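Peer 1: Turn this into a model:
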Amino acid sequence: MAEHIVVVGAGYAGLAAAKLAARWTDSKVTLVNARDRFVERVRLHQFAVGQQLRDVPLAAVLKGTGVELVVDRVTGIDPDARKVQLTNGALTYDRLIYALGSQADLGGVPGAAEHAHAVSTQEDAEELAAALRTARTVAVTGGGLTGIEAAAELAESRPDLDVLLVTAGGFGEALSDKGRRHLVKVFARLGVEVRDHVRVTEVRADGLVLDTGDLVAADTVVWTAGFAVPDLAARAGFAVDGRGRMLVDHTLTSTSHPEVQGIGDAAAMKRHDGLELRMACATGLPTAQKAVRALAKRLGGGVPADRLDFRYLNQCISLGRRDGLIQFVNADDSPKERVLTGRPAARYKELVVRAALMFQRHPTMPAG
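Peer 2: Prediction:
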């Protein structure tokens, strides 16, 4: 009898995994997602400033694949009964692929949950878009790629706004010298003020309180300082790390439950040499392929590869619609000095984002 594979989460990793499982195995495959649309998460900062995004119904992407779509919210998982509890019922599984992703971590700083906006979900972006209609000063917290992209998009699309980026680290510290110089030049051109090496200790309705004691006035705060994962894996009793991410082996299989695989942001994935893979499309897409390939081999009576080979190629940063920064990196994600900047970089990043959506339609295409 064919096994039943349930995939929870239809983000970049989960949607691809469901389609690959239907293609590479003889199993019945069910995909569960809280929305009936695929969300291009890497474009949500564009949506927040008023740009129109493509409407991508999951039913259309899944048409003809044999994957059954269930639009519902996962509320719990019972690994002993192999059951996924939903708001409106439950599903039993033989194999589970856990791909519930991540969201902005608004719980670590007082006032963030009440007064800050994020760009990690469609609902976040809709709320931010509403807040920006009457905004005059916007403070973006977090100097990672999400914060950099959000600040640049805001400044370019809304020149009427005063935009400030606040980060605990050094501005562009993960980039090469050439990359940092370009980033500083673009932010100066866009008029984005940067305050680095400072920590936010409180978010208030009128702005940010810093560890220096200063108040940074802002009528809208965009929070990109870290991400958190759902607590479902921990509540279910799966082995998790200190951040609640599912612990997996080189085949992306749960270290505590061999019938479960974890992929995407909600899994703590490591290369064969121990390097932890970062939360990113660049990680999620190829590891979704690797996970389902390993599962298909097991179901077919074979033995999966004995190591997780993975290498990074670049970090792609949009700086508005007319500029960008492609930071080429070594296999371990450390920066090379080589970069691509300006309009060619903006076009490069746009191609990468379009390819990520194309991958959902054709998940067997090379992903890294």
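
Peer 1: For the rest of this, base every contact and every neighbour count on C-alpha atoms.
Peer 2: Noted.

Peer 1: Quick check, central residue of the protein?
Peer 2: A280 (5.2 Å; C-alpha atoms, centre = their mean).

Peer 1: what's near enough to touch it?
Peer 2: 264-265 (C-alpha atoms under 8 Å, 6 or more residues apart in numbering).

Peer 1: at 10 Å what do you get?
Peer 2: Taking C-alpha atoms under 10 Å, 6 or more residues apart in numbering, we find A280 in contact with 12-13, 42, 264-265, 315.

Peer 1: Reformat those residues into JSON lines and put distance to V71 and secondary structure next to each item.
Peer 2: Below are the contacts of A280 laid out as JSON lines (distance: C-alpha to C-alpha, whole Å; DSSP: H, G, I helix; E, B strand; the rest coil):
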{"residue": "Y12", "distance to V71": "16", "secondary structure": "helix"}
{"residue": "A13", "distance to V71": "17", "secondary structure": "helix"}
{"residue": "V42", "distance to V71": "22", "secondary structure": "helix"}
{"residue": "G264", "distance to V71": "20", "secondary structure": "helix"}
{"residue": "D265", "distance to V71": "21", "secondary structure": "helix"}
{"residue": "Q315", "distance to V71": "33", "secondary structure": "strand"}
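
Peer 1: Now show me the structure for the sequence below, then we'll compare the two:
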Amino acid sequence: MTNSRETGTHRVLILGAGYAGMAAAIQLAARGKRREDVRVTLVNAQERFTERLRLHMSATGQPVAELSIPELLEGTGARFVRGWVTAVDADAKLVRIDDDRVLHYDTLVYGLGSVADTAAVPGVEDHAYTLNSVQDAELLADRLARLGRGTVVVGGSGLTGVESAAEIAERYPELDVVLVGRQEPGAAMSPRPRAYLRAALARLGVRVLSGVEVVKVLPDAVELAGGELVAADAVLWTSGTRVSPLAAAAGLTVDERGRVVTDATLRSVSHPDVYAVGDAAAIRQGYGVMHGTCQGGMPTGVHAAVSIVRTLDGRRPKAFRFGYYHTPVSLGRHDAVVQFTHPDDSPRRVYLTGRMAARYKETVTASPWPTYGRMKKLPASGAFWPRGGRFTRIRGAR
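Peer 2: Sure, this is the predicted structure:
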């Protein structure tokens, strides 16, 4: 790694303050407090930290904490820049943001994340709500509050769709909620927790249409592949995700979904001065390519920070190793199902349901504020991420 010729300072630029980007920024700043040769800058489009795991609550009008990114960075020495990233020049090592500012870097951490794919199905962009941001969730909350009676279709039977359908049905029992998707809800779970999930949705009055595909979203309905129309006064789209095209446009090697392809240490295979973290990265482990979750995102951010410090100290970064631990799914405020998993995300026999599962999920998906606060106080010799409500040391962090 080289330092800026002008200042002698190594400039680390982190794009995106999601779970992964924020973890990278705080971990790197904490480990570099006593160094004067590293400057950490975090770029994000807004000052508010988005708790994506709670957007289904915001979408039903429930209050959630407003977390400030600048406040969270206080005392770390990391600098915050608010702005939309409009271009990355990986060869010139610079980033452009929407107010025409240009930010230079020596090392880039690319963590711009993913959003709901509103382009794959006609009409989604124009007629459906998403949970891409707090603002998007609040738009849906306003619509639901004004509906009175009617039908809400949730497109996508993955975990986000299930949690959203359950939350809407519990919060607004007068509404008809229809969950539509190609797979059965909880398809990756073992039979008993999957059955519990389906029974919970039924108790809440959620109508499930599985094994079907939405081919078009209309102003007042969704059209299924067989031509059937399902009436809808509001549509929430949670099916599929897409990443920013900026990485591909920058010349970084990306996979078929546009995610940055990394080596074992999370460096771009085409540009080793770029690390990719979270949903923006195609990270291969022994069981395959990781899928995007907060559970995996934060460890990638921490590992990138550790690797950067190791490299600055003249040591080689170590390979990233990660195994999944659980799949917690809320079913309203007082019910949930938690499927414990093998490292490859396949289900174990162990699971939790009911209020115990709800308390467990609340613990492991609680506000990241305390977690990030602990990161700021970590000793320089260790790196940790939260797992199952506790901190676990990263193997090879030293």
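
Peer 1: Pick the one among the contacts of A280 of the first structure closest to T25 of the first structure.
Peer 2: Using C-alpha to C-alpha, A13 is the member of those that sits closest to T25 of the first structure, with 17.4 Å.

Peer 1: any idea what D309 of the first structure aligns with in the second structure?
Peer 2: Counting by TM-score structural alignment, D309 of the first structure corresponds to R321 in the second structure.

Peer 1: Chain neighbours aside, what residue packs nearest to its match?
Peer 2: Q285 (7.0 Å; C-alpha to C-alpha, 6 or more residues apart in numbering).

Peer 1: Look up how far A383 of the second structure lies from the one you found.
Peer 2: 20 Å (C-alpha to C-alpha, to the nearest Å).

Peer 1: what about these two, which has more around it?
Peer 2: When Q285 of the second structure and A383 are compared for neighbours, A383 comes out ahead with 24 against 15, by other C-alpha atoms under 10 Å.

Peer 1: Return the distance of that one relative to I26 of the second structure.
Peer 2: For A383 of the second structure, the distance to I26 of the second structure equals 11 Å [C-alpha to C-alpha].

Peer 1: and for these two, which residues touch both?
Peer 2: 302, 305, 375.

Peer 1: Where does the equivalent of the first one over in the first structure sit, in terms of helix or strand?
Peer 2: Spelled out, that is V302 of the second structure. Aligning on TM-score structural alignment places V302 of the second structure opposite Q289 in the first structure. Q289 of the first structure is part of helix 281-299 when elements are defined by DSSP states H and E.

Peer 1: After superposing, tell me the mean distance of that helix to the second structure.
Peer 2: Aligned to the second structure and superposed, helix 281-299 of the first structure gives a mean residue distance of 1.1 Å (mean C-alpha distance after the TM-score superposition for the first structure).

Peer 1: Can you list the buried residues in that helix?
Peer 2: 281-297, 299 (16 or more other C-alpha atoms under 10 Å).

Peer 1: R96 of the second structure matches what in the first structure?
Peer 2: R96 of the second structure maps onto Q85 in the first structure, by TM-score structural alignment.

Peer 1: That match contacts V6, correct?
Peer 2: No - with contact defined as C-alpha atoms under 10 Å, Q85 of the first structure does not reach V6; the gap is 11.8 Å.

Peer 1: Give the residues shared as contacts by the two.
Peer 2: Residues touching both Q85 of the first structure and V6 by C-alpha under 10 Å, 6+ apart: 91-92.

Peer 1: ok, those two, which is more surrounded?
Peer 2: Between Q85 of the first structure and V6, counting by other C-alpha under 10 Å, V6 is the more crowded of the two (27 against 17).

Peer 1: contacting residues for that one?
Peer 2: By C-alpha under 10 Å, 6+ apart, the residues touching V6 of the first structure are 18, 21, 27-32, 67-68, 83-84, 91-98, 260.

Peer 1: now, which of the residues you listed lie within helices?
Peer 2: 18, 21 (DSSP state H).

Peer 1: Emit the PyMOL select command for whichever of the contacts of V6 of the first structure are buried.
Peer 2: In PyMOL syntax, the buried subset of the contacts of V6 of the first structure is picked out as below (16+ other C-alpha under 10 Å):
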select buried, resi 18+21+27+28+29+30+31+32+67+68+83+84+91+92+93+94+95+96+97+98+260
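
Peer 1: just the strands in the stretch 151-300 of the first structure please.
Peer 2: In the stretch 151-300 of the first structure, the strands defined using DSSP state E, counting those that start in this stretch lie at 162-167, 193-196, 200-204, 207-210, 215-217, 220-223, 227-228, 246-247, 260-262, 267-268.

Peer 1: How about the match of R96 of the second structure, nearest residue that isn't a chain neighbour?
Peer 2: Closest to Q85 of the first structure by C-alpha to C-alpha, 6+ apart is G76, at 5.0 Å.

Peer 1: name the element that neighbour belongs to?
Peer 2: Assigned by DSSP H and E, G76 of the first structure falls in strand 74-78.

Peer 1: Just give me the mean distance for that strand relative to the second structure.
Peer 2: Mean deviation for strand 74-78 of the first structure: 0.6 Å (mean C-alpha distance after the TM-score superposition for the first structure).

Peer 1: Which positions in that strand come out as buried?
Peer 2: Applying 16+ other C-alpha under 10 Å to strand 74-78 of the first structure flags 74, 76-77 as buried.

Peer 1: For it, give me every contacting residue.
Peer 2: Residues from elsewhere that reach strand 74-78 of the first structure, judged by C-alpha under 10 Å, 6+ apart: 8-9, 32-34, 83-92, 96, 100, 231-238.

Peer 1: Over in the first structure, tell me which residue corresponds to E213 of the second structure.
Peer 2: In the first structure, the residue matched to E213 of the second structure (TM-score structural alignment) is R199.
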